[in-house]
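Trainee: Take a look and give me a structure for this.
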Amino acid sequence: MIIGIPKEIKDHEYRVSLTPDGARTLVGLGHRVLVEPSAGDGSGFPDEEYRKAGAQIARDKAHLFAEAELIVKVKEPLLEECPLFRPQQTLFTYLHLASLPQLTKALLDARVLAIAYETTALADGSLPMLKPMSEIAGRMAVQIGAHYLEGLHGGRGLLLGGVAGVAPAHVVILGAGVVGSAATQIAVGMGARVTVINLDLERLRALDALYRGRIVTLAPNQWAIDQTVLDADLVIGAVLVPGAKAPKLVSRAVVSGMKPGSVIVDVAVDQGGCVETIRPTTHSDPVYKVDGVLHYGVPNMPGIVPRTSTLALTNATLPFIVRLSSEGAERAIRSDPALAKGVNLAYGTVTHRGVAEAHGLRFEPLT
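Mentor: Below you'll find the predicted structure:
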């Protein structure tokens, strides 16, 4: 199979979807790997490393899309890339289509087979390709929040962990999945006062046992969420409904009542966000204020640490890329229930219920 590795063009997105070592594995299995020029530069993987691994450097993006049967990306295509797709081509990437109606329509019109990293799920419900980026995003959310709490950057002028005689900042984490757990680890490590709110009580029990009284755990009801957020200095949105829009847990009214200079980092922004006032931002212009509260809504947060992210992502995606390329996409989907769950669009039809419901489109399950 011919596998295409395009250069990411989202704002300040320096990750690449495959390392040279990953390319070497695929070439060794008899596949042809085409890499767009300078696709790996931002992650520290120059073209020469791909050549040494046996990959070929495409003339340009158009050449790569014209040749490749399987397009492997990091982030969802931008609308300007969609005309490059051709019917029956397979796209394998993070998609987050529930919050992207225009992209959903463009990919439906292109009649591609679109498989999303974030909905590819193992039998136990775990999301193997979402997990590494969620771990990174969760850890980074606390670092970024601490940065914007500094007075120099518009925040309340707080040190997250406080000092002797001065209370630490209060970090409220909405969700205790991979993102929330990673955020909790860093927030506790930095000495913050941490409250975690999550629907799954067993997950809260596990965190409570792990941190031995160093965090407060709360079961969610709207009153408890509202009161806890109003007391927060930093709120981290870490809610996930795979493939669907995130529920809105924090209203505009509650945001308006938060302390001036407080910070919201909503990691769920790529699924619409769990804070009513959040909207997607970019690395070039990452924050804005609503009623004196800073909002950070960059959807591709792990792109800030591209080498770590690229290495972690390839570790997770390569086994699935091998299966898709060696068996062919349709056979791989039939034989692998995890990949089947990843299929969001199939040749002009919506095959993921969450995406269909988000846009009022007809849902047609895979047969």
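
Trainee: going forward, measure contacts between C-alpha atoms and count neighbours the same way
Mentor: Fine.

Trainee: Phe45 contacts Pro20, doesn't it?
Mentor: Yes - Phe45 lies in contact with Pro20 (Cα atoms under 8 Å); the separation is 7.2 Å.

Trainee: Same drill for those two, tell me which one is more crowded.
Mentor: Pro20 (22 against 19; other Cα atoms under 10 Å).

Trainee: how about the nearest residue to the more buried one, chain neighbours excluded?
Mentor: Closest residue in space to Pro20, ignoring its immediate chain neighbours: Tyr50 at 4.9 Å, by Cα to Cα, 6 or more residues apart in numbering.

Trainee: To compare with the earlier structure, here is another sequence to fold:
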Amino acid sequence: MIIGVPKEIKDNEARVGVTPAGVRALTEAGHKVLVETHAGELSGFTDDDYQNAGAEIVGDRGYVWGKSETVVKVKEPIEPEYAYFREGLVLFTYLHLAPIPDLTNKLLEAKVTGIAYETVRDRQGTLPLLTPMSEVAGRMSVQVGAAYLEKEHGGRGILLGGVPGVPPAHVTIIGGGIVGTNAAKIALGFGAKVTLVDLNLNRLRELDDLYQGRLYTLASNSYNLANATREADLVIGAVLIPGATAPKLVTRTMVSQMKKGSVIVDVAIDQGGCVETAKPTSHSNPSYVVDGVVHYCVTNMPGAVPHTSTLALTNSTFPYLMRIANLGAREALKKDPGLAEGLNTYQGKVTYRGVAESQQREWTPAADLIS
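Mentor: Take a look at the predicted model:
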């Protein structure tokens, strides 16, 4: 199989879909890998590294897309890349289609086989390709939030961990999944007062046991959310419904009642965000203010630490890529029901229920098309 690795062109996206180690394994298995020049440079991998591993370095982005049977990326394609779509192309990347109907339309029109990292499941039913970036984003959300609480970024001028005689900042985390758990770990490490809100009482019990009472847990309802956000200096949105649009749990009214100079970091923004006032931002223009509250809603947060993120991501994605390369996409999807969960578009149809429901489209189960 011919596998293409284009350079990411989303604003300040520095990750890359395959490392030189992955190229070596693919070429040793008899596959051809086309890598766009400088694709891995910002992640710490040079063209020479890829070439020495067996890749062909290509200067023409269109050639990489046009000659490859499977294209491996990190972030969802943006408008300049839509022209490269064609029938039969396999696209293996994060897609986050629910809040991007235009991208969905283009994939369907071109009959692209779109396999989304974020909806692939393993035998335990977890999301193995979303987990590593959720870990990175969860940990980053606290250090980003701490920076934006500083006065020069528009914050209240609060040190997250406080000092003796001065109380620490209050951090409210909405969601107790991978993002929320990692955010809690780092916020507690900073010395902050941390409250975590979740619907799942069993999950709250687990976290209470894990942190031995140092983490305040709160059952999720609108009353508790209003109180928790009003008291918070930093709110971290960590809500996920796999593949679907995130629910707007923090309303505009709640935001208006928060402290002036407090900070919201909405990690759920990839799926539309869980804060009503949240809108996607980029690393070059990361924040804005609503009702005196600083909002940080960068859709590719892990792109700021590309070396760590690329290694963490490809550790998880590469076994699936090798399976697709060795078997072909259709056969790999047939043999692995968990990988088939990642199929979002196929033969001009939406094949993931969460995307279809979010965009009010017709849904065709993947199994009906690949069997």
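
Trainee: Got a TM-score for the pair?
Mentor: Here the TM-score for the pair of chains, by TM-score structural alignment, normalised by the length of structure 1, is 0.99; 367 aligned residues with a Cα RMSD of 0.7 Å.

Trainee: What helix or strand is the residue nearest to Pro20 of structure 1 located in?
Mentor: Using DSSP states H and E, Tyr50 of structure 1 sits within helix 47-52.

Trainee: In terms of secondary structure, what does that helix contact?
Mentor: Packing partners of helix 47-52 of structure 1 (3 or more Cα pairs under 8 Å, 6 or more residues apart in numbering; DSSP states H and E): helix 20-28, strand 56-57.

Trainee: quick one: the first one to structure 2 mean distance?
Mentor: In this case it means helix 20-28 of structure 1. Comparison of helix 20-28 of structure 1 with structure 2 after fitting gives an average deviation of 0.6 Å (mean Cα distance after the TM-score superposition for structure 1).

Trainee: In that helix, which residues are buried?
Mentor: Neighbour-count burial for helix 20-28 of structure 1 flags Pro20, Asp21, Gly22, Ala23, Arg24, Thr25, Leu26, Val27 (criterion: 16 or more other Cα atoms under 10 Å).

Trainee: okay, it sits on what stretch of structure 2?
Mentor: Counting by TM-score structural alignment, helix 20-28 of structure 1 pairs with residues 20-28 of structure 2.

Trainee: Using TSV, lay out the buried residues of helix 20-28 of structure 1 together with distance to Leu345 of structure 1.
Mentor: Converted to TSV, these look like this (distance: Cα to Cα, whole Å):
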residue	distance to Leu345 of structure 1
Pro20	29
Asp21	30
Gly22	26
Ala23	26
Arg24	29
Thr25	28
Leu26	25
Val27	28
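
Trainee: Tell me who's in contact with the residue lying closest to Ala244 of structure 2 once chain neighbours are set aside.
Mentor: Nearest-residue entry for Ala244 of structure 2: Gly354, 4.4 Å, with adjacent residues in sequence omitted and distances by Cα to Cα, 6+ apart. Residues near Gly354 of structure 2 by Cα atoms under 8 Å, 6 or more residues apart in numbering: Ala98, Pro242, Gly243, Ala244, Thr245.

Trainee: so which two of those are the farthest from each other?
Mentor: Ala98 and Pro242 (9.9 Å; Cα to Cα).

Trainee: Neighbour count: the two, which is higher?
Mentor: The residue with more neighbours, out of Ala98 of structure 2 and Pro242, is Ala98; 23 against 19, by other Cα under 10 Å.

Trainee: okay, how far is it across stretch 232-239 of structure 1, tip to tip?
Mentor: Separation of the first and last residues of stretch 232-239 of structure 1 by Cα to Cα, to the nearest Å is 17 Å.

Trainee: Can you give the contact residues for it?
Mentor: 138, 141-142, 145-146, 149, 156, 169-177, 179-180, 183, 229, 246-247, 258-259, 261-268, 273-275.

Trainee: repeat for stretch 303-317 of structure 2
Mentor: 12-19, 42-44, 117, 128-129, 132-133, 136, 283, 302.

Trainee: Out of the buried residues of helix 20-28 of structure 1, which is nearest to Ala121 of structure 1?
Mentor: Gly22 (21.6 Å).

Trainee: dump the residue contacts of the closest one.
Mentor: Contacts of Gly22 of structure 1 (Cα under 8 Å, 6+ apart): Thr314, Leu318.

Trainee: Distance check, it against Gly28 of structure 1.
Mentor: 10 Å.

Trainee: Report the buried residues of stretch 202-212 of structure 2.
Mentor: Leu204, Leu207, Asp208.

Trainee: can you check stretch 234-242 of structure 1 too?
Mentor: Leu234, Val235, Ile236, Gly237, Ala238, Val239, Leu240, Pro242.

Trainee: Those residues into JSON lines, with extra columns for secondary structure and distance to Leu113 of structure 1?
Mentor: What follows is these, written out as JSON lines (DSSP: H, G, I helix; E, B strand; the rest coil; distance: Cα to Cα, whole Å):
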{"residue": "Leu234", "secondary structure": "strand", "distance to Leu113 of structure 1": "40"}
{"residue": "Val235", "secondary structure": "strand", "distance to Leu113 of structure 1": "37"}
{"residue": "Ile236", "secondary structure": "strand", "distance to Leu113 of structure 1": "34"}
{"residue": "Gly237", "secondary structure": "strand", "distance to Leu113 of structure 1": "31"}
{"residue": "Ala238", "secondary structure": "coil", "distance to Leu113 of structure 1": "29"}
{"residue": "Val239", "secondary structure": "coil", "distance to Leu113 of structure 1": "27"}
{"residue": "Leu240", "secondary structure": "coil", "distance to Leu113 of structure 1": "24"}
{"residue": "Pro242", "secondary structure": "coil", "distance to Leu113 of structure 1": "19"}
